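Q: Sequence below, structure please.
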Amino acid sequence: MSYIAQFCESEIAKGDGTSANDHEHFESMKDAVKNLSNPSELLPLLKHENEWVVCWSASHLLANGQKSKAIKSLKGLVKKGGISAFSAEVVIQEYEQNSFASPFV
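A: Below you'll find the model as predicted:
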């Protein structure tokens, strides 16, 4: 399995963080990100059908110099509403307050 596929699979499984295996899914995501040669490999995931894949990918990209594309994707999630929208909104707020870092550091 590629690191991108591992990242997506783990993001989807983690979802809103209420899974009994939440920690395992997060560690799998973290391992996948560490093994990417460049964070920009996640750019195609900003158009993924799963909102959690978009949210987690945009969060990592935002912390790695892809501001305009990441913010655009996060704002798109906010417009849709729901739990992932709330997560996206928090990421944007933290970024604007200069208190945001990649969740995988």
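
Q: rest of the way, CA atoms for contacts and neighbours
A: Noted.

Q: which secondary structure elements does the strand or helix carrying Ser84 contact?
A: Assigning secondary structure by DSSP states H and E places Ser84 in helix 83-96. Packing partners of helix 83-96 (3 or more C-alpha pairs under 8 Å, 6 or more residues apart in numbering; DSSP states H and E): helix 51-62, helix 67-80.

Q: what about Val90, how many residues close to it?
A: Here the number of neighbours of Val90 (other C-alpha atoms under 10 Å) works out to 15.

Q: swap that for Ala32, please
A: 19.

Q: one more to line up against the first:
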Amino acid sequence: MTSNLEQKVTSAIHAFCEAAIEKGTFASPAKKDHQLHKIMSTAVNELRTFGSYGLSALKDIMQHESPYVRIWAATEMLTNGDETAKAVLISLAAEEGLLGASAKAVLNEHVKGRLRSPFSVSKT
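A: Prediction:
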């Protein structure tokens, strides 16, 4: 029998993956893209509340079959200091098109010390 925590983590990971795949590099119209990003953000913020258990689940999906899931998960994990995320991003940076360009941009921001979570809550 799975625990309540396991169910919550599994649910958050599932929501994150589905939204990342549907979002792709950009979902149209922009309103849909923003909605999908919000779903991913909510999932990540929920996973953060579970501490290392939630972050471990997010780390695990850096190996997901979808490159969209991998790039978002690796970006978040790199902002959390997980250096293993670099290898995932370097691999994705070799891809053609917007996905590869996005991975390169993430790596460049990291090198410059400016990389921030794409899922942080704005403090305005």
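
Q: Pick the most buried one from the helices and strands packed on helix 83-96 of structure 1.
A: helix 51-62 (a mean of 26; mean count of other C-alpha atoms under 10 Å).

Q: And the helices and strands packed on helix 83-96 of structure 1: which comes nearest Ala32 of structure 1?
A: helix 51-62 (11.6 Å; C-alpha to C-alpha).

Q: and for the closest one, what span of structure 2 is it aligned with?
A: Counting by TM-score structural alignment, helix 51-62 of structure 1 falls onto residues 67-78 of structure 2.

Q: how big is the offset of that stretch relative to structure 1?
A: For stretch 67-78 of structure 2, the mean deviation from structure 1 after alignment is 0.4 Å (mean C-alpha distance after the TM-score superposition for structure 1).

Q: circling back to that earlier point, a markdown table please, covering the helices and strands packed on helix 83-96 of structure 1 and showing distance to Asp31 of structure 1.
A: As requested, those are exported to a markdown table (distance: least, C-alpha to C-alpha, whole Å):
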| stretch | distance to Asp31 of structure 1 |
| --- | --- |
| helix 51-62 | 13 |
| helix 67-80 | 21 |
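
Q: Which of those sits closest to Asp16 of structure 1?
A: helix 51-62 (7.7 Å).

Q: Taking helix 67-80 as reference, get the angle to that closest one.
A: Angle of helix 51-62 of structure 1 versus helix 67-80, following axes from the mean of the first three to the mean of the last three C-alpha atoms, to 10 degrees, is 150 degrees.

Q: Determine the angle, from 0 to 180 degrees, between helix 51-62 of structure 1 and helix 83-96.
A: Comparing the axes of helix 51-62 of structure 1 and helix 83-96 via the same axes, to 10 degrees yields an angle of 10 degrees.

Q: Against which helices or strands is helix 51-62 of structure 1 packed?
A: Packing contacts for helix 51-62 of structure 1, counted by 3+ C-alpha pairs under 8 Å, 6+ apart, involve helix 3-14, helix 67-80, helix 83-96.

Q: once the structures are aligned, where does the shortest one end up in structure 2?
A: Spelled out, it's helix 3-14 of structure 1. Mapped onto structure 2 using TM-score structural alignment, helix 3-14 of structure 1 covers residues 12-23.

Q: Can you list the neighbours in contact with the matching stretch?
A: Residues from elsewhere that reach stretch 12-23 of structure 2 (C-alpha atoms under 8 Å, 6 or more residues apart in numbering): 33, 36-37, 39-41, 43-44, 46-47, 57-58, 66, 68-69, 72.
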